[in-house]
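Trainee: quick one, what's the 3D model for this:
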Amino acid sequence: MNKTIAITLAGLLAGAALAQSKSITVYTGRSKGLVDPIVQQFEQDTGIKVNVRYATDSAIIAALQEEGKASPADVLWANSSGSLGIANEAGLLTTLSKTLVSKFPEVYAPSNNTWIPLSVRFRVMAYNTNKVKPESFPKSVMDLPKHKEFKGRIGWTPTYASFQDFVGAMIALKGEAATREWLLGMKALEPKSYAASNVAMMEGIRNNEIDVAITNHYYIQRFIKSGAPIGTYYFQQGDVGGLALVTGAGILKTSKKRADALKFLNYLVAPKAQQFFTAEVFEYPVTNKIILSSSLLPFAEAAKLSPKIDQEKMGPRLEQAQKLLREVGLL
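Mentor: The predicted structure is shown next:
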């Protein structure tokens, strides 16, 4: 073989091997359907392989703490800012560039610069449009336990990260005593608990198992798209029932591939990924110039309904919420 050709071929093979060896590992509390499509697109666009581990936020943080310095994970992609706060307090996340974090609205980004927001969801109440009328619903989620007509016909997800962040925010805004009273009042309504997912809960509404449910707005939108008779009810402005919840991601201190991990984070807030979160998942973007689905409430209106909550402090609140939920027998 010609020496020049041989050297060129060797160089190409070495380059191909290097490209194939480029990979990162992502631990995520988000479901596969919300993660896998954009991960595949990232791999196609960058040539970087992404190994994904799926579990609940709490299970992932426990695994990271158990693995310690031996953890293979590079990125934590969490379902809630509370989980990211706990990860930061546990010393798991590295500090990101202030320039990167400052790109996002202060209300959704942490000042400690250890993670970035990726999308925004809002708490709402879902209801079967064929069975109940929203005119009779309470203006505040705090008054929901008074509605005895929902006994045995309401759904919730106490084991879900977003629900726990919601309870944590309720503790911050209303106090632990009022939150405990609310949880016990809700238990008296004999709600159906959907441990599997909010998707199963929306199926419950569609299949007439329940009439109403406390959830995140985007689950409803995904079912409306399929023609399900599910409506969205927004509580009054400033009510904890309309809480804005943030998903986000950070790079782990143990990562040995920080440059590629940072490429992944930047990809998730670039237009292609942000448009995916909005058009396919029906979440709200954290960057500008993204086209919203016409079925979504305009972002400014949804944001105005949410109470003001410091996302950076959601970690301690989440821990308080989990403790209270255990005490009242829901975890």
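
Trainee: okay, CA-based contacts and neighbour counts for the rest of this
Mentor: Will do.

Trainee: show me what contacts the residue nearest to the spatial centre of the chain?
Mentor: Centroid-nearest residue in the chain: residue 79, 3.0 Å away (criterion: Cα atoms, centre = their mean). For residue 79, the contact set (Cα atoms under 8 Å, 6 or more residues apart in numbering) comprises 28, 29, 30, 57, 161, 162, 246, 247, 248.

Trainee: what comes up buried for stretch 67-84?
Mentor: 71-84 (16 or more other Cα atoms under 10 Å).

Trainee: sorry, that was for stretch 218-229
Mentor: Those buried within stretch 218-229 under the rule 16+ other Cα under 10 Å are 218, 219, 220, 221, 222, 223, 228, 229.

Trainee: next step: those residues restricted to helices.
Mentor: Mapping those onto helices (DSSP state H) picks out 218, 219, 220, 221, 222, 223.

Trainee: quick check, nearest of those to residue 105?
Mentor: Closest approach between these and residue 105, by Cα to Cα: residue 218, at 20.6 Å.

Trainee: I figured the closest one was touching residue 280, is that so?
Mentor: No. Assessed by Cα atoms under 8 Å, residue 218 is found out of contact with residue 280, at 9.8 Å.

Trainee: which parts of this protein are strands?
Mentor: 23-28, 49-54, 75-78, 116-128, 154-156, 192-193, 212-216, 230-233, 244-251, 284-285 (DSSP state E).

Trainee: by contact count, what packs against the fifth one?
Mentor: Applying 3 or more Cα pairs under 8 Å, 6 or more residues apart in numbering; DSSP states H and E, one finds that strand 154-156 makes contact with strand 192-193, strand 212-216.

Trainee: just how off-centre is the last one within its chain?
Mentor: Centre-to-centre, strand 212-216 and its host chain are 15 Å apart (Cα atoms, centre = their mean, to the nearest Å).

Trainee: who touches that strand?
Mentor: 121-128, 150, 153-157, 162-163, 198, 201, 205.

Trainee: before we move on, the earlier item: the buried residues of stretch 218-229 into a markdown table, with extra columns for distance to residue 4?
Mentor: Formatted as a markdown table, these follow (distance: Cα to Cα, whole Å):
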| residue | distance to residue 4 |
| --- | --- |
| 218 | 58 |
| 219 | 59 |
| 220 | 62 |
| 221 | 60 |
| 222 | 57 |
| 223 | 60 |
| 228 | 65 |
| 229 | 68 |
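
Trainee: sequence B follows; please return its structure for comparison with A:
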Amino acid sequence: MKRWFSVLLTGILAASAFSYAAEELVVYSGRSEVLVEPLVERFEAQTGIRVKVRYGRDAELLATLAEEGARSPADLFWANTAGALGAAVNEGLLAPLPEELLALPEAFTPSSGRWVPLTARFRVLAYNPEVLSAEALPESVMDLPKRTELAGRIGWTPNYSSFQDFITAMRHLYGPEATLKWLEGMKALRPKAYASNSAMLEDLVAGEIDVALTNHYYILRLKHGVEEGEFEGPEEEEEEEKREEEGAGEPGLPLATHYFASGDVGNLALVTGIGVLKTAKHEAAALEFIRFLLSEEAQAYAAEEVGEYPVVASVSLPGFMLPQDKALELSPAFDFEQLRDLEETLDLLREADLL
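Mentor: The predicted structure follows:
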């Protein structure tokens, strides 16, 4: 009977849709396949190390890691958000990284030393330059509620994770009372709420709104055809086919990027990163993979493919991107692991009746 049960269990495990070979480096990735697969192929060709990738949204992967515990086959957690990496640290999932790895990024290295940043995206204000001039826009996002002339003409995404990261940073930098006052001031301007940044920017181009709080790469997607870096599920393939049909972007669209003053929370960096799991079976290979992702080759590829900013020096960027040294100065000084502290932000959004 025991032998029959053992054979049955072995059959069930073998039929699993996601299986691993003992010699494979296993990566759980919240980043998109269009970004990850070419980098994995280059790494495999250079090192001979085989890599298996499991894709999912950050929250899904964290839940899987919690369920698997010490049995997890994963060696690395490559996350789309600093908040997810902070949560992994909080749950005791990630191992300390060597100082030589932590020293490679120029900015955004967390205080825990248990993950490294790989790329950065920035919060920005998108606007229609045919309607507004850059000089007419505020130097601080905190002053946006004062612009009563924009009433009914502002777009935002209160349910979107990057917007909530932005509010979390505001809460830590200015306090919950000032953050709630900002939310209520914005709400008084009757902004239009959107479920996605892409739909919001399409409305901006169509003249339905004049400004939008968004991430810089959504503007680059419409104007220059860069890909999506975040894993978004099975719909990714449909979106990719749609982009291929529509072409490689339209530089002439009435769509421009407004950066706030250097250090303003309106320019918050949305940091992607990677950490080694405490339960990793292939630690040396995992560290080698991280070194590769922080190489000039991999960092330049991420910039060219998805329009994200590298975190190491001397990386060539496409001409349509803000120079790297200027980009790295935009975001406020901030410990990005604080973005894991989301619940109080959700409470504020509920208090403002935005969720």
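
Trainee: before we move on, the earlier item: what's the most buried one of the strands of structure 1?
Mentor: strand 75-78 (a mean of 28; mean count of other Cα atoms under 10 Å).

Trainee: longest helix in structure 1, by residue count?
Mentor: helix 3-21.

Trainee: and the angle for that one with strand 49-54?
Mentor: 20 degrees (axes from the mean of the first three to the mean of the last three Cα atoms, to 10 degrees).

Trainee: any chance of the strands of structure 1 in a markdown table, plus distance to residue 184 of structure 1?
Mentor: Below are these laid out as a markdown table (distance: least, Cα to Cα, whole Å):
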| stretch | distance to residue 184 of structure 1 |
| --- | --- |
| strand 23-28 | 31 |
| strand 49-54 | 32 |
| strand 75-78 | 28 |
| strand 116-128 | 19 |
| strand 154-156 | 13 |
| strand 192-193 | 14 |
| strand 212-216 | 16 |
| strand 230-233 | 23 |
| strand 244-251 | 24 |
| strand 284-285 | 32 |
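
Trainee: and residue 185 of structure 1, which of the ones you listed is closest to it?
Mentor: For residue 185 of structure 1, the closest of the strands of structure 1 is strand 154-156, at 12.6 Å, according to Cα to Cα.

Trainee: what does that closest one correspond to over in structure 2?
Mentor: Counting by TM-score structural alignment, strand 154-156 of structure 1 lines up with residues 154-156 of structure 2.

Trainee: mean deviation of the matching stretch from structure 1?
Mentor: Its aligned residues in structure 1 lie a mean 2.3 Å from stretch 154-156 of structure 2 after superposition (mean Cα distance after the TM-score superposition for structure 1).

Trainee: who's in contact with that stretch?
Mentor: By Cα under 8 Å, 6+ apart, stretch 154-156 of structure 2 touches 189-194, 200, 209-214.

Trainee: what about the aligned residue in structure 2 for residue 275 of structure 1, how many neighbours?
Mentor: Using TM-score structural alignment, the partner of residue 275 of structure 1 in structure 2 is residue 300. Residues lying near residue 300 of structure 2 (other Cα atoms under 10 Å) number 22.

Trainee: and residue 300 of structure 2, how far from residue 100 of structure 2?
Mentor: From residue 300 of structure 2 over to residue 100 of structure 2 the distance is 21 Å, taken as Cα to Cα, to the nearest Å.

Trainee: which parts of structure 1 are helices?
Mentor: Under DSSP H, structure 1 gives helices at 3-21, 32-46, 57-67, 81-89, 98-101, 161-174, 176-188, 198-206, 217-225, 258-268, 271-279, 299-305, 314-327.

Trainee: so which of those gets nearest residue 290 of structure 1?
Mentor: Proximity to residue 290 of structure 1 (Cα to Cα) singles out helix 271-279 among the helices of structure 1, at 5.9 Å.

Trainee: contacts for that closest one, please.
Mentor: Helix 271-279 of structure 1 has contacts (Cα under 8 Å, 6+ apart) with 34, 38, 118-119, 267-268, 283-287, 290-293.

Trainee: that one against structure 2, how far on average?
Mentor: Helix 271-279 of structure 1 sits 1.3 Å off on average (mean Cα distance after the TM-score superposition for structure 1).

Trainee: tell me which residues of that helix are tucked away?
Mentor: 271, 273, 274, 275, 276, 277, 278, 279.

Trainee: ditto for stretch 271-290 of structure 2
Mentor: In stretch 271-290 of structure 2, counting by 16+ other Cα under 10 Å, buried: 271-283, 285-287, 289-290.

Trainee: which position in structure 1 pairs with residue 264 of structure 2?
Mentor: Counting by TM-score structural alignment, residue 264 of structure 2 lines up with residue 239 in structure 1.

Trainee: tell me, how many residues neighbour that match?
Mentor: 20.

Trainee: can you pull the contacts of it?
Mentor: So residue 239 of structure 1 contacts 140, 141, 305, 306, 307 (Cα under 8 Å, 6+ apart).

Trainee: likewise residue 246 of structure 1?
Mentor: 79, 80, 81, 108, 117, 118, 119, 120, 121, 311.

Trainee: which residue, other than its chain neighbours, is closest to the third one?
Mentor: If the residues on either side of it in the chain are set aside, residue 81 of structure 1 comes closest to residue 246, at 5.6 Å by Cα to Cα, 6 or more residues apart in numbering.

Trainee: how near is the one you found to residue 301 of structure 1?
Mentor: According to Cα to Cα, residue 246 of structure 1 and residue 301 of structure 1 sit 17 Å apart.

Trainee: and what of residue 96 of structure 1?
Mentor: Counting by Cα to Cα - residue 96 of structure 1 and residue 301 of structure 1 are separated by 31 Å.

Trainee: neighbour-wise, which of these two wins?
Mentor: Between residue 96 of structure 1 and residue 301, residue 96 has the larger neighbour count (other Cα under 10 Å), namely 16 against 10.
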